[in-house]
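K.L.:
task: produce atomic coordinates for the following.
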Amino acid sequence: MEVLLLAIFFLPLFLLFISRIYKLNLRPPGPRGLPLIGNMHQFDTANTHLYLYKLSQKHGPLMSLKLGTVKYLVISSASAAREVFKYHDLCFSSRPASVGLQKMSYKGLDIAFAPYSLYWREMRKICTLNLFSSKRSQSFQPIREQEVARMVKSIRDEAAAGSSVVNLSETLTTLTSSVIFKITFGKIYDDEEEYGAMNHNKMSSKMKSFHWLLTETQAIFASFFLTEYFPIIGHLIDRLSGAWSRVEKSSNKIDAFYQQVIDEYLHSSPASTHECSILDILLQMKKDSSDFTFDHIKAILMNVLVAGSDTSAAAVVWAMTLLIKNPSKMKKVQQEVRDITGNKGFVDENDVQKLVYLKAVVKEAMRWHPPLPLLLPYETIDKCVISGYQIEAKTRVYVNAYAIGRDPECYEDPDEFLPERFMNSNIDFKGHHFELIPFGAGRRMCPGISMGVATTELALANLLYSFNWKLPPGKIKEDIDMATATGLTVHKKNHLCLVPVIIN
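P.N.:
This is a model prediction of the structure:
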């Protein structure tokens, strides 16, 4: 009897000891939640990447959360990201079927948000070869250079006319939208319709519609639906609250915009289109396969338009923000750009390839403020073990690139803006170095990285080459805030407004 009592008493302790050693069937640590709702009452949707970064400092680089019925895993260090993407990439290769993403991707017909499947593998292969190859990106070089030159001329004209302050946030959003719109649709408008003048009041109605599309798409991505976390009661509440109807109306308007542009493109004369436009390629894919529909085209257009314009604009704005706060770095990169380019009057993409320090500035800016700080959400397709913790299938996964960029195990003085850390370094953001993954890694890495980086570097190089930049009168660098706006792509909350000084 005494032996039995001792066994009953010590058995739980023995099992706890074993589980602590092997961490078998244990979830990663995380903040304690409440019954039914989990951590939902603690979740900050305004600055999610910052909130999760702070939590990870307390709970570790692998952290569990639960929102309603949905389990989450948060990755916040380079070593954890390496284990996920290098050794368990297939397990982490799907996407969650969230309401907003499903609506905007035409139920997963795109590349970025489609769940992992045979369809996605085939579509990714086709689109990588036809749309996002290095050769295809190089074919769009004339469009990028033309639009950046137009931006520089517009800033110079405004400065010469006595306009002292330029809103770089709006200017760069218009530039990147212009670049991706022409790359995608190949449209060449007449002078009255041209939107190269970096003034939103002078934009064509179509470009205003395009900017509305980008804003509304981001809003749908960020929309909160209780259905996802409480499937039974949440669906009813979302219906009653009007959340469903708002998304339906917005998605119908967005679909109408795509259809209008496609129809105009199909009825336009060959002389008014660019022969290598992305829409040309997609329409040819439709001709080649009866299974490839207009919904497939619209879903992929959404990926190209949103990812291609929004992220590049945010990247250049953050780079300029960090440089204006660090005048010595600004002077150093300007000196390099001007020495390499000389008196040519414009930095072309061939020049950009020689700009070692500028490329280091871009890497450091993306370490500080990756345009998508949480990357796109992942979902596990099977059980796996990460760092001794068992991760269940259907777990949603946030990879916090913002936190990884501040990992003290990877970066000395991570809170300092030091582009020099990437000089004489082989670290890049192409998915092989897990301490710098603004474009992701593994199977679900952004396929449009070549085009995005080319636009970012070209725009930044020419802004630094053509102008010296000052703060508006009465402002000092400490006045520049680093607050972030809410959205899938994280922009500066307050626009970056600077004074350009013409130097050539």
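K.L.:
C-alpha from now on. contacts and neighbour counts both.
P.N.:
Will do.
K.L.:
what is the end-to-end distance of stretch 418-437?
P.N.:
Across stretch 418-437, the terminal residues are separated by 18 Å (Cα to Cα, to the nearest Å).
K.L.:
give me the contacts around it.
P.N.:
Residues outside stretch 418-437 that contact it (Cα atoms under 8 Å, 6 or more residues apart in numbering) are 77-79, 81-82, 356-357, 360-361, 363-364, 367, 401, 404-405, 407, 410, 438-442, 445, 449.
K.L.:
equivalent analysis for stretch 90-105, please.
P.N.:
So stretch 90-105 is contacted by 84-85, 107-108, 113-116, 217, 220-223, 225, 228, 247, 251, 299-300, 302, 377-384, 396-397, 443-444 (Cα under 8 Å, 6+ apart).
K.L.:
for the residue minimising distance to the centre of the chain, which non-adjacent residue is closest in space?
P.N.:
In the chain, the centroid-proximal residue (Cα atoms, centre = their mean) is L372; its distance is 3.4 Å. Distances taken as Cα to Cα, 6 or more residues apart in numbering place T489 nearest to L372, at 4.9 Å, with adjacent residues excluded.
K.L.:
one more to line up against the first:
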Amino acid sequence: MLEQNPQYLYLLTIFSVIVIFYRWFTVKTASKNLPPSPPKLPIIGNFHQIGPDPHISLGALAQKYGSLMLLKFGSVPVLVASSADAAQEIMKTNDLAFADRPTTSITDRLFYNSRDVGFARYSEYWRQVKSICVVQLLSTKRVQSFHNVREEEVDLLIQNIEYSKIVNLRDLFSELTNNVVCRVALGRKYGNDKGNSYKHLLKEMTNLLGYFRSIGDFIPLLYWIDRLKGLKGKVGKVADEVDAFLEGVLRDHRQGSTAPDDAYANKDFVSILLEIQKENLDTGLSIDDDCIKAVILDMFFAGTETSSTTLEWTIAALLKNPGVLLKLQTEIREIGRGKSKITEGDLAKMHYLKAVMKESMRLYFTAPLLMPREARQDVKVMGYDIRSGTQVLINAWAIARDPALWNNPEEFRPERFFNNPIDYKGLHYEYLPFGAGRRVCPGILFAVAVNELAVANLVHKFDFELPHGERMEDMDMTGVTGLTVRRKSPLLVIATPHV
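P.N.:
So this is what the prediction gives:
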């Protein structure tokens, strides 16, 4: 009968596969004490319970199943931590056990087999490259040495606003952060056709990156869907174009045709990495061209997308809360009295500004699930058994809105950070805008320096209102989840120079 009816054979095979997967997904090992789990479906696991905003969906599940949950995304076990205690056990107590990054097909292709700092597996190579970034590129001394670049680009931002009636702050913040990173990382800004191409490539890469982007990474049997959607081809095309652009950057530097476009001629990141490559040519360190290109891509994504999004949320939150904006204006304009602009030397005195920036990053997380980790070994977390290879998501968004940790967490109240030791450097697990532990973001100082200077000068220089008579209190603060969580619509304002 089977030979005469191949369709019956096909259906029987499909049914058998489903039964096998169902048993695989639902049967637990009796000897293991696993975290609570929501019910799963065959093949897809818990994917059906994840909406367009995964951090919100996972936060709702945590309310029902607890602050430490074990889910299945396809065939991949995923541990989700939604409390400060759970985050501390993962990122401090068991930091080494969870120091790995999961391998994904997209990051491997775009970041030269994940040879950057952000996506690289935990290894001696990663330790060496991270050390170079922290010491040579992102140290306090190095970040301070580029203060002129930040100040000049913020000046240009102010000029662009002064000559516009209705200002699209999203576009201008993106231009600001791109220009700063270009000058610091590549030695100069890229304009005209080459600049447009570079910005287009960054946008394309941003659209491709995301935890749930590739179905094949979670359900290998369905890898063909990625090809059917054209995802594989698009990733390959963008990766080739990015590589061609970066090859040109390296060639320009080696030929000496890239000269700094400012009088204060600091060495840019590419020049520093090329020097390290030359010095360590015979030492066995793996600082080859692919490594340099991967690290530079890290600088762009850490220094542009997240920073510009943070700036947009911060200004939107100030407009939404006029009382907070007035307090900030009072502080900044008093310190900047008689000055045409705020310099980085003024920022240390602006305590309310620092509280505003902290509160903005608490309430409006740009990366609410942080970057995923992976268990390198079997380990216990809060008494539960976690297997090697389990991926880990820290729902920093849910932790930062936990009413057990924060009074009135949905309110924008910078005062909560007055006389409060909580900081963003990864030592307080109720507040993790940059992560914590070994995989903490190494670019904290760089990001904070750009953001504080830009906000201070905007508030010092302009009074704001919304176009078309819209009331500030009625602003829509809906976010849309992509690589980062952005405002649903670009922030448009009318900026009037303050007299």
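K.L.:
TM-score of the superposition?
P.N.:
Put the two chains on top of each other and the TM-score (TM-score structural alignment, normalised by the length of the second structure) is 0.89; 462 aligned residues with a Cα RMSD of 1.7 Å.
K.L.:
circling back: and the contacts of stretch 418-437 of the first structure, which are buried?
P.N.:
77-79, 81-82, 357, 360-361, 363-364, 367, 401, 404-405, 407, 410, 438-442, 445, 449 (16 or more other Cα atoms under 10 Å).
K.L.:
how close does the residue nearest to L372 of the first structure sit to L172 of the first structure?
P.N.:
14 Å.
K.L.:
who touches stretch 116-130 of the first structure?
P.N.:
Contacts of stretch 116-130 of the first structure (Cα under 8 Å, 6+ apart): S93, S94, R95, D110, I111, A114, R136, I281, P447.
K.L.:
what range does it cover in the second structure?
P.N.:
Counting by TM-score structural alignment, stretch 116-130 of the first structure lines up with residues 122-136 of the second structure.
K.L.:
can you pull the buried residues of that stretch?
P.N.:
Result for stretch 122-136 of the second structure [16+ other Cα under 10 Å]: buried residues Y122, Y125, W126, V129, K130, I132, C133, Q136.
K.L.:
report how many residues lie close to the corresponding residue of the second structure for Q335 of the first structure.
P.N.:
Here Q335 of the first structure is matched to T330 in the second structure, going by TM-score structural alignment. Residues near T330 of the second structure, counting by other Cα atoms under 10 Å, number 15.
K.L.:
what does the residue nearest to the centre of the first structure correspond to in the second structure?
P.N.:
Using TM-score structural alignment, the equivalent of L372 of the first structure in the second structure is A367.
K.L.:
hang on, isn't its match packed against G482?
P.N.:
No: using Cα atoms under 8 Å, A367 of the second structure is not in contact with G482, being 9.3 Å away.
K.L.:
what are the ranges of the strands in the stretch 301-450 of the second structure?
P.N.:
For the stretch 301-450 of the second structure, applying DSSP state E, counting those that start in this stretch gives strands covering 373-374, 379-381, 384-386, 391-394.
K.L.:
which residue in the second structure lines up with D413 of the first structure?
P.N.:
In the second structure, D413 of the first structure lands on N408 (TM-score structural alignment).
K.L.:
show me the contacts for its match.
P.N.:
N408 of the second structure is in contact with no residue at all, counting by Cα under 8 Å, 6+ apart.
K.L.:
quick check: it vs S360 of the second structure, distance?
P.N.:
Distance, N408 of the second structure to S360 of the second structure, by Cα to Cα: 15 Å.
K.L.:
over to W406 of the second structure?
P.N.:
W406 of the second structure is 14 Å from S360 of the second structure, by Cα to Cα.
K.L.:
same drill for those two, tell me which one is more crowded.
P.N.:
S360 (24 against 14).
K.L.:
contact partners for the nearest residue to L369 of the second structure once chain neighbours are set aside?
P.N.:
Excluding the flanking residues, the one nearest L369 of the second structure by Cα to Cα, 6+ apart is N395, at 4.6 Å. Under the criterion of Cα under 8 Å, 6+ apart, the neighbours of N395 of the second structure are H55, L58, G59, V80, A81, S82, S83, P368, L369, L370.
K.L.:
N395 of the second structure maps to what in the first structure?
P.N.:
Match for N395 of the second structure (TM-score structural alignment): N400.
K.L.:
name the element whichever residue in the second structure pairs up with A485 of the first structure belongs to?
P.N.:
Counting by TM-score structural alignment, A485 of the first structure corresponds to V480 in the second structure. For V480 of the second structure, the host element (DSSP states H and E) is strand 479-481.
K.L.:
and that strand, how far from the first structure on average?
P.N.:
Compared with the first structure after fitting, strand 479-481 of the second structure deviates on average by 2.3 Å (mean Cα distance after the TM-score superposition for the first structure).
K.L.:
can you show me the strands along the stretch 151-300 of the second structure?
P.N.:
Using DSSP E, counting those that start in this stretch, strands in the stretch 151-300 of the second structure cover 167-168.
K.L.:
so which residues of it form helices?
P.N.:
Secondary structure of the stretch 151-300 of the second structure by DSSP state H, counting those that start in this stretch: the helices cover 169-181, 192-208, 223-228, 231-254, 269-279, 289-300.
K.L.:
I'd like the ones you listed as JSON lines, with distance to R150 of the second structure appended.
P.N.:
Compiled in JSON lines, the helices of the stretch 151-300 of the second structure are given as follows (distance: least, Cα to Cα, whole Å):
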{"stretch": "helix 169-181", "distance to R150 of the second structure": "6"}
{"stretch": "helix 192-208", "distance to R150 of the second structure": "19"}
{"stretch": "helix 223-228", "distance to R150 of the second structure": "41"}
{"stretch": "helix 231-254", "distance to R150 of the second structure": "22"}
{"stretch": "helix 269-279", "distance to R150 of the second structure": "15"}
{"stretch": "helix 289-300", "distance to R150 of the second structure": "15"}
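K.L.:
for the ones you listed, which one sits closest to V324 of the second structure?
P.N.:
Shortest distance between V324 of the second structure and the helices of the stretch 151-300 of the second structure, using Cα to Cα, is found for helix 169-181: 19.5 Å.
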